[in-house]
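J.: Okay, sequence plus prediction incoming.
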Amino acid sequence: MSTASISTTPSTGKVVPKREPKPGLILATIVTCQLMLVLDATIVNIALPKIQTSLKFSDANLSWVLNAYTLAFGGLLLLGGRAGDILGRRRMFVSGVILFTVASFIGGLAVDSTMLLASRALQGVGAAMAGPSMLALIITTFPEGAPRVKAMSLFTAVSSAGGSVGLLLGGMLTTWGSWRLVMYINVPIGAVAAIAAARLLNESPRVQGKFDIPGAITSVTGMGSLVYGFINASEHGWSNPTTIGVFVAAVVLLSSFVFIESRVDFPVFPLRLLRDSTRARSYGSYVLLVGAMFSMFFFLPQFMQEVLAYSPMKAGLAFLPLTATLFAVSRFIPKLLPRFGPRPLIVTGTALIAGALFWLSQVSIHTGFVTGLLAPFLMFGLGGGIAFSPIALNIMNGLAPRDSGAGSGLMQACQQIGGALGIAVLVTIFTSSKKGSHDPNPAVNFTHGLGTGLTVGAGIAVAVCLISLTLKPKPAAPSAGPAPVLE
């Protein structure tokens, strides 16, 4: 089996002095970049009508403004994570941020649909290079215990709330300016973040090994096929021949990937990481919970604009209480986790998310924001702030430094797969339910489909809650001591 060697020894004998670590500034840089990558998945949503008019997209091709980014990002995450382990996480992170920033600038200059779609795919490549290295850099910068819990709590809060921030920011930019601003806004942020990362971060020790070329090919094509399958299913249905063919290809390619990874010395993703039952269940929980979360971020903005006649900016502002609550609650996780352990927090948080989604499923065409939406939004923010950080820590804690890039790559891949899966499944259910409602008022039919989709989303959150009950309980630790070791 052919592999390409990667030298792990500097070509010169010079000793590169290490920078004095500045954890606060490092975390601020990483979190800012994560927010930029996460909100980019939703900030474009509200700008789509203006993009379609400006660049003359057809209805069929317009969705690829979103899909091009998702497909490149999701397909390359596993490879991006392992490349950081082998080539150096600082190098991958800075290179990815620069590529993402340049692609954003090109997208803002787009004169036709092809140029914009190419820039969106290039953004996805940059995100896949930078994304996995962020988590790995947190793991290597902040020691296990209270410092890491605080850093991960902030990181996961940004990851969870970034979608709603994107809706708000997209509404503001498209209302006050041009759709091109949703691309240009990344340029100054990315430039400052790349410079800060280059100055603040020390290069991580490189894993001695070789690139697993067959594993890399099957992971990229397999993950890409899986994400594309979900995208195509949401647009053309599960029985569409292309959907079926792509899913079959994904099964074959990912099965080949697992077979290859079990037999090479330096795999793209070490399968031994899944032997830990708690970590394996946490990966699965992350996929499902992100899928449930997307049921709200996908349907509610449409409901607000199409049924309640909100402007794009007002729809974005409506998510502000949810975002603020999620961020506020996440700040208490470093105190709660050592005291209670992860299981009670995950169970409580997912139960709150399920309750919020079910509450939202009861909306009608007469629902007001204060009377019908505000309370479940706050409930969702409370649940998300409690649940996401412990799940992420269950995944990342205990990883050897040489595997932190691969482990974080799969975690972010789970986020992309969960979002694509959630939209594909719930859009199918929404469409079927909407067609089954024969009210002469289209708004009533839309709301009926929305209720069904959110009910299923609540059921997915309940499933995560039940999975969480199977986790081993952790003994409470003194609040002044280190955080408990998570399995």
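T.: Received it, and whenever you're ready, just let me know what you need.

J.: Please count neighbours and contacts with C-alpha atoms only from this point.
T.: Noted.

J.: Buried residues, stretch 51-69. List them.
T.: By 16 or more other Cα atoms under 10 Å, the buried positions in stretch 51-69 come out as 51, 52, 55, 57, 62, 63, 64, 65, 66, 67, 68, 69.

J.: excluding its backbone neighbours, what's nearest the fourth one?
T.: Spatial nearest neighbour of residue 57, chain neighbours left out: residue 113 (6.3 Å); criterion: Cα to Cα, 6 or more residues apart in numbering.

J.: OK, contacts around the one you found?
T.: 55, 56, 57 (Cα atoms under 8 Å, 6 or more residues apart in numbering).

J.: Return the subset of those residues lying in helices.
T.: Using DSSP state H, the subset of those located in helices is residue 55.

J.: Could you export the contacts of residue 113 as a markdown table, including distance to residue 173?
T.: Listed next are the contacts of residue 113 as a markdown table, based on distance: Cα to Cα, whole Å:
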| residue | distance to residue 173 |
| --- | --- |
| 55 | 18 |
| 56 | 20 |
| 57 | 20 |
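
J.: let's bring in a second one:
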Amino acid sequence: MPPPQPLSPAETPVHDELSLTRRLILLFMFCLAQFLDAFSNSALFSAIPVLEVSMGMTESQSTWIMSAFQLTFASFLLISGRISDVYNPKTGFIGGVFGLGVISLCAGFVDDTIPLIILRALTGIASAMTIPSALALLVKVFPEPLEQARAIGTFGGCSCVATSLGLMIGAMFVQWASYHWVFWFIPIVAMPTALACAFIIPPEIANTKDNLEPAAAKWKSLDLLGVTILTVALILFIFAVTSGSTDGWASAAVLVPLIVSIMMVIGFFCWETRIHVDKAAIPPRTWFYPNFSILFAVALLPYLWWFTVFMIFTILWQNVFEWSAISSAVHMLPLGVAAFVMSFTGSLSRIFSPKWIILTGLSFGMVATVLMALGGGNPEDYWPYIFPALSLGSAGFMLTYTHTNIAIFQAAPSSMAGTVGAIFNGALQFGSAIGLAAASSIESSVEANHGGSHEYKGRAAVFWFLLTVASILFISVSICYDRSTDHKPQPEHGDPGHPARRSTDSDEKLNDANGTMIEKADLANLPV
């Protein structure tokens, strides 16, 4: 028989070439980038009241300090994911982390509203570069299913932990130093991290079939027109729903971008059907990978729940109960602690069906949401209602978030890790943006007829709304989730319906000339 062909750099297993220590260090670096992304948003919750006074902001301007980041972060995830899959994810990751540090350093010196909003928007773009590229690298470093599940769970857990710790650290800076340090803290961590990653991340883990192609083929694979159409559509859509809660849903500033964005989304899907399926920004087959669509729907909820809880209770505790920023942050710690504990449950997906784990998490979240709807209007309600709700709800939605994340990566081939990571994280952000706009409208309309913002009825109505969303998703997962693909390896590129063995040195097998299954590791011993 002819001599076996050597493996291409894209097919060479990486995990055996890296020591366990180096792989753990890489995981730490990826998690640190995730931590900084979440921190750059959550730490500002404590600083917003001071920023409003210091810069003379209006309510809508202070809203855009937060929304500008969310708008660009969500909108640029897809193009970042495509760049990570087609080009070098190492370059994208390091560039995103370094850019986040530089922009945050500049933001710390700004004392005017408009420049700060612009820098926050640029921060969102830099952060969007880090997540898909980190996930593309992570699945290369941890290709074995159990290790990958644990790594993805830990990576995802850093986001919620950073949200809680960011609130605390931001409150400490605001109370004992200056709000400027909320921005300056990020480059202190980000710049050394980017420098270290330039040396620690080996170039071979960035090798994929696509990024080894010639430059012209890469450019074609990027589908720049399709990505641009969808990115602009998402920017307009998120701008519209974010503006709806402050400018009114019937205003031209909301209706015009909303209508244009819908037309552009239709145009995007028309364009995608005209080009080769493998060159599309989001190949149509993506939505037909097992359970991919239902997992995408579930991903709309976790961030919505967490951010709603943060927004409602930080404002209630500081503006109505008159608690200090640090006291409010301390009372929020159960969210981070519960999420941190549940982030280590990734290995459960190799024992139990992700369906039952996701349903369990949604059940915990639904119970917690009921507790928040029933109690919380008085300081004495914290221990009997809010503390158990924060703990149980955060644990439940972290369980849902972690195993939805793991399952969606197992549904798609590793060659699409950057794009899948962008789609998943985009769903988290879209759900949060759209849901927060709806929640704000519900709260405002109820408060207008029931005593104003000092009453709890508007906030309770928001939690009943969240319970409705969670219940719909619970029913949808119960009916639509297909368990026949549980614990099966990722599908090969281009085969959505038939998962195949993963390409690792430990379990990938090939057929010899007689049809006998042989280990790839034994190729060198085959007779010539």
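T.: It's in. Nothing here was measured: the structure is a model prediction, and the numbers come from that model.

J.: so where do the helices sit in the stretch 401-528 of the second structure?
T.: Taking DSSP state H, counting those that start in this stretch, the helices of the stretch 401-528 of the second structure run over residues 417-449, 457-480.

J.: Please spell out which residues along the longest one are buried.
T.: Put plainly, it is helix 417-449 of the second structure. 417-444, 446-447.

J.: what do you get for the shortest one?
T.: Residues of helix 457-480 of the second structure classed as buried by neighbour count (16+ other Cα under 10 Å): 457-467, 469-471, 473-474, 477.

J.: okay, which residue is most central for the second structure?
T.: Against the mean C-alpha coordinate of the second structure, by Cα atoms, centre = their mean, the closest residue is residue 425 at 3.2 Å.

J.: ok, now how distant is that residue from residue 237 of the second structure?
T.: Look at residue 425 of the second structure and residue 237 of the second structure: by Cα to Cα, to the nearest Å, they are 17 Å apart.

J.: Residue 389 of the second structure too?
T.: For residue 389 of the second structure relative to residue 237 of the second structure (Cα to Cα), the value is 32 Å.

J.: check contacts around the alignment partner in the second structure of residue 242 of the first structure.
T.: Residue pairing (TM-score structural alignment): residue 242 of the first structure is matched to residue 253 of the second structure. Contact analysis of residue 253 of the second structure by Cα under 8 Å, 6+ apart lists 240, 243, 247.

J.: before we move on, what about residue 10 of the first structure?
T.: Here residue 10 of the first structure is in contact with no residue (Cα under 8 Å, 6+ apart).

J.: Repeat that for residue 422 of the first structure.
T.: 288, 290, 291, 292, 294, 295.

J.: In the second structure, what residue corresponds to the last one?
T.: For residue 295 of the first structure, the aligned position in the second structure is occupied by residue 308, per TM-score structural alignment.

J.: So its match: helix, strand or coil?
T.: Following DSSP: H, G, I helix; E, B strand; the rest coil, residue 308 of the second structure is assigned to helix.

J.: Leaving out sequence neighbours, find the closest residue to it.
T.: Using Cα to Cα, 6+ apart, the closest residue to residue 308 of the second structure is residue 436 (6.5 Å).

J.: Ok, residue 426 of the first structure next?
T.: Per Cα to Cα, 6+ apart, closest to residue 426 of the first structure is residue 453, 5.3 Å.

J.: Identify the residues contacting the counterpart of the one you found in the second structure.
T.: Residue pairing (TM-score structural alignment): residue 453 of the first structure is matched to residue 462 of the second structure. Going by Cα under 8 Å, 6+ apart, residue 462 of the second structure touches 373, 439, 442, 443.

J.: And residue 462 of the second structure, how far from residue 456 of the second structure?
T.: Taken as Cα to Cα, the span from residue 462 of the second structure to residue 456 of the second structure is 10 Å.

J.: again, but for residue 275 of the second structure
T.: Counting by Cα to Cα, the gap from residue 275 of the second structure to residue 456 of the second structure is 52 Å.

J.: which one of those two has more residues nearby?
T.: Neighbours were counted for residue 275 of the second structure and for residue 456 using other Cα atoms under 10 Å; residue 456 has more, 22 against 14.

J.: Residue 101 of the second structure: which of the contacts of residue 462 of the second structure is nearest?
T.: residue 439 (32.3 Å; Cα to Cα).

J.: what sits against that closest one?
T.: 308, 462, 465.

J.: which residue lines up with the residue nearest to residue 308 of the second structure in the first structure?
T.: Residue 436 of the second structure maps onto residue 423 in the first structure, by TM-score structural alignment.
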